[in-house]
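In: structure for the following, please:
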Amino acid sequence: MTDIDWDHPNDPKTGWALDHVKQYVSSNGAEGQHWNGTQTLLLTTVGRVSGNPVRTPLIYGEDDGRYFIVASYGGAPDHPLWYKNLTAHPEVRIQVGPKIMQGTARTATPEERTAYWPLMVKHWPSYDEYQAKTDRVIPIVVIEPKDA
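Out: The predicted structure is shown next:
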């Protein structure tokens, strides 16, 4: 893959997600990591069509140095664009509070999904509602940061 300009990603165009990203970045993670009673990170993927970095705020869980995000898309019938991007290009960047890390993302195995779904529902109980309203199995993504 060509060199990615990770430091200049495309952010959401409008709305709460754009406001959330701006707050997170401008405060170096001091504001925005804690949001609506849960915790969020900023995920930067490589656009599968454009090849440009794209940044998205997402709820996360953590275990044993790995980070977990849920490709719920509110229970929509299709996967979110960020998930489609990382399945095409698994190298990602995340910002968790002030810490910025490169990593590799992959879809959790069925066993991992079963194990980590309750953890993610503790962070955002609506995930169970989202799963109930769609026929697709909502993926959990595992992000493994690269060694510093």
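In: hey, let's count contacts and neighbours off CA atoms from now on
Out: Noted.
In: give me the secondary structure label for residue 49.
Out: coil (DSSP: H, G, I helix; E, B strand; the rest coil).
In: neighbours of it, how many?
Out: Number of residues near residue 49 (other CA atoms under 10 Å) recorded here: 8.
In: could you measure from it over to residue 81?
Out: Look at residue 49 and residue 81: by CA to CA, to the nearest Å, they are 11 Å apart.
In: and if you look at residue 128?
Out: 21 Å.
In: next one: residue 22
Out: Taking CA to CA as the measure, residue 22 and residue 81 are separated by 20 Å.
In: where along this structure do the strands fall?
Out: Assigned by DSSP state E, the chain shows strands spanning 34-35, 38-46, 53-59, 61-63, 66-70, 91-96, 99-107, 140-145.
In: so which bits of stretch 18-25 are buried?
Out: Neighbour counts using 16 or more other CA atoms under 10 Å place 18, 20-25 of stretch 18-25 among the buried residues.
In: here's the other one to compare against:
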Amino acid sequence: MDFASTTRRLGRTRWFARLGRAVSGFDRRLQKRTGGRWSVLGRPTLPQLILTTTGRRSGQPREAVLLYAAVGADWVVIGSNWGQEHHPAWSLNLLEHPAATVTLAGVATPVTAHLADTDERARLMPILLEVWPGYDDYAARSGRDLRVFVLRPVERT
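Out: Below you'll find the predicted structure:
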């Protein structure tokens, strides 16, 4: 079994989610400094991006490292918050300010986010579950519908 498969299997457990929450800030800084080449777990084997949103209260930039699925030219992310009962702050920020930035392999791309509607969410969830099967467990633990966002690159004129 390869590293990514093992990580996906362990990702379904409560202790892994607690560990993920504990190291997420350090992981974000490490990925930013290395242009996405390194993560807390070593070289990233799962698709990860840095999402920069605008704080809904502060107006300041806020960063989160997220797993994603590429769907055409778009990136799709899910607000799992490691299975906690509340939505992650970045998802609240996107609802308030849908203009954001995706940084992938050190390249920053402006995006506009939208919350997937019911049909779009149903189509995207299997794709997200291929990336991280633990999302089903996180939804069950949290007791909430996990928000799915589509991040569409802004066309430059």
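In: so after superposing, what's the score?
Out: Once superposed, chain against chain, the TM-score is 0.83 (TM-score structural alignment, normalised by the length of structure 1); 134 aligned residues with a CA RMSD of 1.9 Å.
In: mean per-residue distance, the top helix by length along structure 1 to structure 2?
Out: Using DSSP state H, we find that the single longest helix of structure 1 is helix 110-123. Compared with structure 2 after the fit, helix 110-123 of structure 1 shows a mean deviation of 0.8 Å (mean CA distance after the TM-score superposition for structure 1).
In: report the contact partners of the nearest residue to residue 141 of structure 1 once chain neighbours are set aside.
Out: What sits nearest to residue 141 of structure 1 in space, not counting adjacent residues and going by CA to CA, 6 or more residues apart in numbering, is residue 107, at 4.5 Å. Each residue near residue 107 of structure 1 by CA atoms under 8 Å, 6 or more residues apart in numbering is listed here: 87, 139-142.
In: can you flag the buried ones in these?
Out: Here, 16+ other CA under 10 Å leaves 87, 139-142 buried among the contacts of residue 107 of structure 1.
In: nearest to residue 111 of structure 1 among those residues?
Out: The closest of those to residue 111 of structure 1 turns out to be residue 140 (CA to CA; 11.0 Å).
In: so the spatially most central residue of structure 2 versus residue 118 of structure 2, what's the distance?
Out: Taking CA atoms, centre = their mean, the centroid of structure 2 lies closest to residue 66, which sits 2.6 Å from it. As judged by CA to CA, residue 66 of structure 2 and residue 118 of structure 2 stand 22 Å apart.
In: residue 123 of structure 1 is nearest to which of the strands of structure 1?
Out: Closest to residue 123 of structure 1 of the strands of structure 1 is strand 38-46 (CA to CA; 5.7 Å).
In: that concludes my questions; thank you for your assistance.
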